[in-house]
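[1] can't give you the sequence, but here's the structure:
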C-alpha cells in the first residue's frame, strides 16, 4: 500500500477536517492540499465506511465525484471521493477529497451507495474499468463494457485484445 512515510509526515498538513477526524479517533492520514486548497485524506479500505458516515454526519452531504485510477503498473489502485458540504454558504461550499488505496490483487472497498446514492453509477464505472469491487453495492455489474468483456481496460497492465469485434460481438 502506498503510504506517506512517517518521517516525512508534517503536522502542518493536517487541516480542519483531519483534526476533527483525529479528535474523534478515526484512522486516516492527511496528504495535504490540492492546487485549489482542498484537503486530501488517505483512508484505509476497512476504515472507509465509518469515515464516510462520519463525514456525512459532519455535513458533507453531497458526493460530487467518485473516480478511480491506477497509480503505476503493478502498483496500487486508488478510489477517489470528492465530497462537498452544501449547507450554510452555497456560493462557498466546503470540499474534501478522500483517497482509498487498495492492492490490485484483491481490490475491495466498501460501497458508500447507502450514504450517498450518487455513488451508484460512479462506483460501477470504477468497477467496470479498473476491477475494484465495492462490496455492499446493490447493483455492481459492468456499465460501459459488455458483461462478457474480459479484463479491466483502464489498468496500466491491461493487454488490449487483438479482436475487439469478436469479443464484443457475442
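    Right, received. Where do you want to start? Just so you know, these numbers come straight off a predicted model, no measurement behind them.
[2] Could you use CA atoms for every contact and neighbour count after this?
    Will do.
[3] can you pull out the helices in this protein?
    Under the criterion DSSP state H, the chain contains helices at 16-23, 45-58, 119-130, 164-169.
[4] how far does the last one sit from the chain's center?
    Offset of helix 164-169 from its chain centre (C-alpha atoms, centre = their mean, to the nearest Å): 31 Å.
[5] do the same with the longest one
    For helix 45-58, the distance from its own C-alpha centre to the chain's C-alpha centre is 12 Å (C-alpha atoms, centre = their mean).
[6] Please compare the first structure with the one that follows:
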C-alpha cells in the first residue's frame, strides 16, 4: 500500500482527510465513499497507531464505533473505526471511516485505547468474537464469552463445538 499520490485512485475518491494525510505523508489508501457520503480509508495495521493520532489532532476527537468482520472464510479480518469531528456545526458532523485489514494467521492491530478511551469495550469485543489482538490494550480479555471458550465465534470458518443440525434433534 502506498500513499495516494502513487496510487491508481483519482482525485474523485479522495476526501479532505485523505488529501490532508497525503500532504503530511501518512500512508493510506482511499476506498471512496459509503452510501452516506462518508470517506473511507484503508491503513496498514503496523501504521495504524501513528495514522490514528493524525485524525485526532485534525479534530476527529470522537470514536463513534469500532467494529470488526470476517471478509471471507479463510480470508482476512477487518477492523473498522468510525471517527467523527464535531466543530463548528454540531448538527452536521464530519465523519471518516478507517479500515484495517489483518491476516487471519496473525491478526494484530495497535490499540487506540490511549487515543480514544471509548474503544475499550469495542476492541475487546472484536478480540472476543474474531480474535483480533489489539496490542497495547490494557484490558484485552473476553467479554460475553467465557475465558475457557475455544475459538472465535464470528469467523466464517468457525465450527461450533458439539453442534448438531436441528433436523438431527427429531
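    All right, it came through fine. Please read these numbers as outputs of a predicted model, since none were measured by experiment.
[7] Can you check which of the helices of structure 1 gets nearest to residue 33 of structure 1?
    Evaluated over those, closeness to residue 33 of structure 1 peaks at helix 16-23, with 11.4 Å, by C-alpha to C-alpha.
[8] Buried residues, the closest one. List them.
    Of all the residues in helix 16-23 of structure 1, those buried under the rule 16 or more other C-alpha atoms under 10 Å are 17, 18, 21.
[9] Just name the most buried of the helices of structure 1.
    Stretch with highest mean neighbour count among those: helix 119-130 (a mean of 22; mean count of other C-alpha atoms under 10 Å).
[10] Now that helix on structure 2. Mean distance?
    Taking mean C-alpha distance after the TM-score superposition for structure 1, the mean distance separating helix 119-130 of structure 1 from the aligned residues in structure 2 is 0.1 Å.
[11] before we move on, the earlier item: of the buried residues of helix 16-23 of structure 1, closest to residue 74 of structure 1?
    residue 18 (29.7 Å).
[12] And that closest one, what's its match in structure 2?
    In structure 2, the residue paired with residue 18 of structure 1 according to TM-score structural alignment is residue 18.
[13] so that match touches residue 41, yeah?
    Yes - counting by C-alpha atoms under 8 Å, residue 41 is a contact partner of residue 18 of structure 2 at 7.3 Å.
[14] Between the two, which contacts overlap?
    Residues touching both residue 18 of structure 2 and residue 41 (C-alpha atoms under 8 Å, 6 or more residues apart in numbering) are 28, 30.
[15] quick one: the spatially closest residue to residue 135 of structure 1 that is not a sequence neighbour from residue 32 of structure 1, how far?
    Leaving aside its chain neighbours, residue 135 of structure 1 sits nearest to residue 110 (4.9 Å; criterion: C-alpha to C-alpha, 6 or more residues apart in numbering). From residue 110 of structure 1 across to residue 32 of structure 1, the span is 24 Å (C-alpha to C-alpha, to the nearest Å).
[16] cool, and residue 92 of structure 1?
    Using C-alpha to C-alpha, we find residue 92 of structure 1 at a distance of 20 Å from residue 32 of structure 1.
[17] ok, those two, which is more surrounded?
    Neighbours were counted for residue 92 of structure 1 and for residue 32 using other C-alpha atoms under 10 Å; residue 32 has more, 19 against 10.
[18] Wait, residue 31 of structure 1 touches residue 40, no?
    Yes - between residue 31 of structure 1 and residue 40 a contact is recorded at 5.3 Å, counting by C-alpha under 8 Å.
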